[in-house]
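S.K.: Only the shape, not the letters, is given here:
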């Protein structure tokens, strides 16, 4: 007589497999991180790019003096003002750009097809990618903060509240960006077109979200458009952590709106989770 699998039995079986799925995903993190740093173009355009841009902006605009939120208020150096935006851009580059291009490449060279023929679960694969983005993101942010403080003379926050704000914005932004990167990898039709599809999206978001341009100086319609996407909220949260309170008046509604920052990042995290799970395939359907 054949065994009958009841719902409760299936549930226990799934629960029993869960530790193995997680362990398999955790074991892939080291493999993914090593692969990341073995790719020079990836390291340059996602790991070092925010640091290079911070150096360029600091060197180009420091002669104009400090940036202040208004007359009679204390200003901050150019490097200090642009540091939060570069931290946010680093999160977006490590998650969205890196994973979208990387996974599209793995589809193109047959890596995903081979992985699909193994017992590896998509969840384990996701954990490996998320771990890689989080690990490299922490290293990138640490390097950016170190260089900003030691080379560009940026004064970092001294309060625990500011660092707590930085921590939760960084974690929510990193997870949301990684999941969105996995979902976006389904858009390019081939590995060769991945960069052409993904990079312009990421670049436009950086320009309209207050990374390279002062957000308060942008047209209202552009600010409203940027508010629909996660980078604007990541940059705003980072500015809340690293800039003096007086700079809140330069935001769209005259305050840091950290509650809205958390809400929008959670919304995009959920969108990324659902979209990545619905669109991810070991093999393209039209392959």
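M.R.: Done, it's in. Keep in mind the model is a prediction, meaning the values are calculated, not measured.
S.K.: use CA for all of it now, contacts and neighbours both
M.R.: Fine.
S.K.: quick one: stretch 200-215 to chain centroid distance?
M.R.: Relative to the chain's own centre, stretch 200-215 is displaced by 14 Å; criterion: Cα atoms, centre = their mean, to the nearest Å.
S.K.: Got another one to weigh against that:
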């Protein structure tokens, strides 16, 4: 090993033998899985967020069942009770809470506290960070929907589908809706000016969409202009897709279009997914607005 005399100290020009250098990073999928586990653990440490995300759809379903009557039919002779009718909307709004609302607020707070800036300075690829967020959304959405369906079936006698085709519809609407909601949440996270204002900016958007998208009211009884407005956004299509899963075929008469519109549902959710991806890539910020 050679050395150089600087006049005061002797400096080594080669690394000491036997000292290993930094090894290569694990693969992207492995990093994404590790990040997902971290994000899930972090989410469950926030007890207030856990209670709100998991309990909100269940509480809303219980309120509607109590107000309208658990055995009262939405349309006389249809056999569809109010808990059964509102369950699909609660499933859809639960997906929106776990994906769009959760990510839009959480990422804004992480950015405001400097967490994203510090994370960006590490060797962790940006893609692994977003994979971790996606994994967390999928886990929380699955747990949330499992709890909601269990309560609906056990407490309110809502019949669950027994046909594989309906569960296939549930799966693709759930996956497309979750992906679109997650990407919209990432893109929208750049809108709040600070982490403290993120809840005030994000939650009203979610509430308005719930009111116009057939979550809190029968969609066919909303004003036509409100139906047209809701048709622009993904929540209306998620709720309609879920109604095609949990309601009998005869209930299609409750839809203003007279059909379940599966093709339109897939097209709108995919369009929002693509648009949110493009906007998110162009606008996502790792630093606060006042941090350059």
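M.R.: That came in fine, so what should we check first? If you're wondering where the values come from, they're calculated on a predicted model, not measured in any experiment.
S.K.: tm score of chain vs chain?
M.R.: Laid over one another, the chains give 0.90 as their TM-score (TM-score structural alignment, normalised by the length of structure 1), with 268 aligned residues with a Cα RMSD of 1.6 Å.
S.K.: Map residue 48 of structure 1 across to structure 2 for me.
M.R.: Under the alignment (TM-score structural alignment), residue 48 of structure 1 maps onto residue 55 of structure 2.
S.K.: Please apply the same query to residue 159 of structure 1.
M.R.: That one, residue 159 of structure 1, aligns with residue 163 by TM-score structural alignment.
S.K.: Over to residue 143 of structure 1?
M.R.: Using TM-score structural alignment, the partner of residue 143 of structure 1 in structure 2 is residue 147.
S.K.: May I see the buried residues of the strand or helix carrying its match?
M.R.: Taking DSSP states H and E as the criterion, residue 147 of structure 2 maps to helix 126-156. Neighbour counts using 16 or more other Cα atoms under 10 Å place 128-138, 140-141, 144-145, 148-149, 151-152, 156 of helix 126-156 of structure 2 among the buried residues.
S.K.: before we move on, what about stretch 192-203 of structure 1?
M.R.: Counting neighbours by 16+ other Cα under 10 Å, stretch 192-203 of structure 1 gives 194-195, 197-199, 202 as buried.
S.K.: and what of stretch 33-45 of structure 2?
M.R.: In stretch 33-45 of structure 2, counting by 16+ other Cα under 10 Å, buried: 33-37, 39-40, 43.
S.K.: Tell me the spacing between residue 231 of structure 1 and residue 123 of structure 1.
M.R.: Residue 231 of structure 1 sits 25 Å away from residue 123 of structure 1, going by Cα to Cα, to the nearest Å.
S.K.: Also residue 112 of structure 1?
M.R.: 14 Å.
S.K.: For the equivalent of residue 287 of structure 2 over in structure 1, the count of nearby residues, please.
M.R.: Alignment note (TM-score structural alignment): residue 287 of structure 2 maps to residue 283 of structure 1. Other residues near residue 283 of structure 1 come to 16 when the count uses other Cα atoms under 10 Å.
S.K.: Residue 283 of structure 1 contacts residue 106, doesn't it?
M.R.: No - the pair residue 283 of structure 1 and residue 106 fails to qualify as a contact (Cα atoms under 8 Å) at a distance of 10.1 Å.
S.K.: rewinding a little: take the buried residues of stretch 33-45 of structure 2 and lay them out in CSV including distance to residue 85 of structure 2 and secondary structure.
M.R.: Compiled in CSV, the buried residues of stretch 33-45 of structure 2 are given as follows (distance: Cα to Cα, whole Å; DSSP: H, G, I helix; E, B strand; the rest coil):
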residue, distance to residue 85 of structure 2, secondary structure
33, 37, helix
34, 39, helix
35, 37, helix
36, 34, helix
37, 35, helix
39, 34, helix
40, 31, helix
43, 30, helix
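S.K.: with those in mind, which one is nearest to residue 122 of structure 2?
M.R.: Using Cα to Cα, residue 35 comes nearest to residue 122 of structure 2 of those, at 13.3 Å.
S.K.: what's the matching residue for residue 130 of structure 1 over in structure 2?
M.R.: By TM-score structural alignment, residue 130 of structure 1 lines up with residue 134.
S.K.: residue contacts, that match?
M.R.: 36, 179, 182 (Cα atoms under 8 Å, 6 or more residues apart in numbering).
S.K.: and those as TSV, adding distance to residue 60 of structure 2?
M.R.: Shown next, in TSV, are the contacts of residue 134 of structure 2 (distance: Cα to Cα, whole Å):
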residue	distance to residue 60 of structure 2
36	29
179	24
182	23
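S.K.: Name the nearest of the residues you listed relative to residue 73 of structure 2.
M.R.: residue 179 (33.5 Å).
S.K.: Next up, identify which helix or strand the closest one is on.
M.R.: Secondary structure (DSSP H and E) places residue 179 of structure 2 in helix 164-188.
S.K.: Tell me which residue is most central in structure 2.
M.R.: Centroid check for structure 2 by Cα atoms, centre = their mean gives residue 99 as the closest residue, at 1.1 Å.
S.K.: what's the nearest residue to the equivalent of that one over in structure 1 if we skip its chain neighbours?
M.R.: Matched to structure 1 by TM-score structural alignment, residue 99 of structure 2 sits across from residue 95. Distances taken as Cα to Cα, 6 or more residues apart in numbering place residue 178 nearest to residue 95 of structure 1, at 4.1 Å, with adjacent residues excluded.
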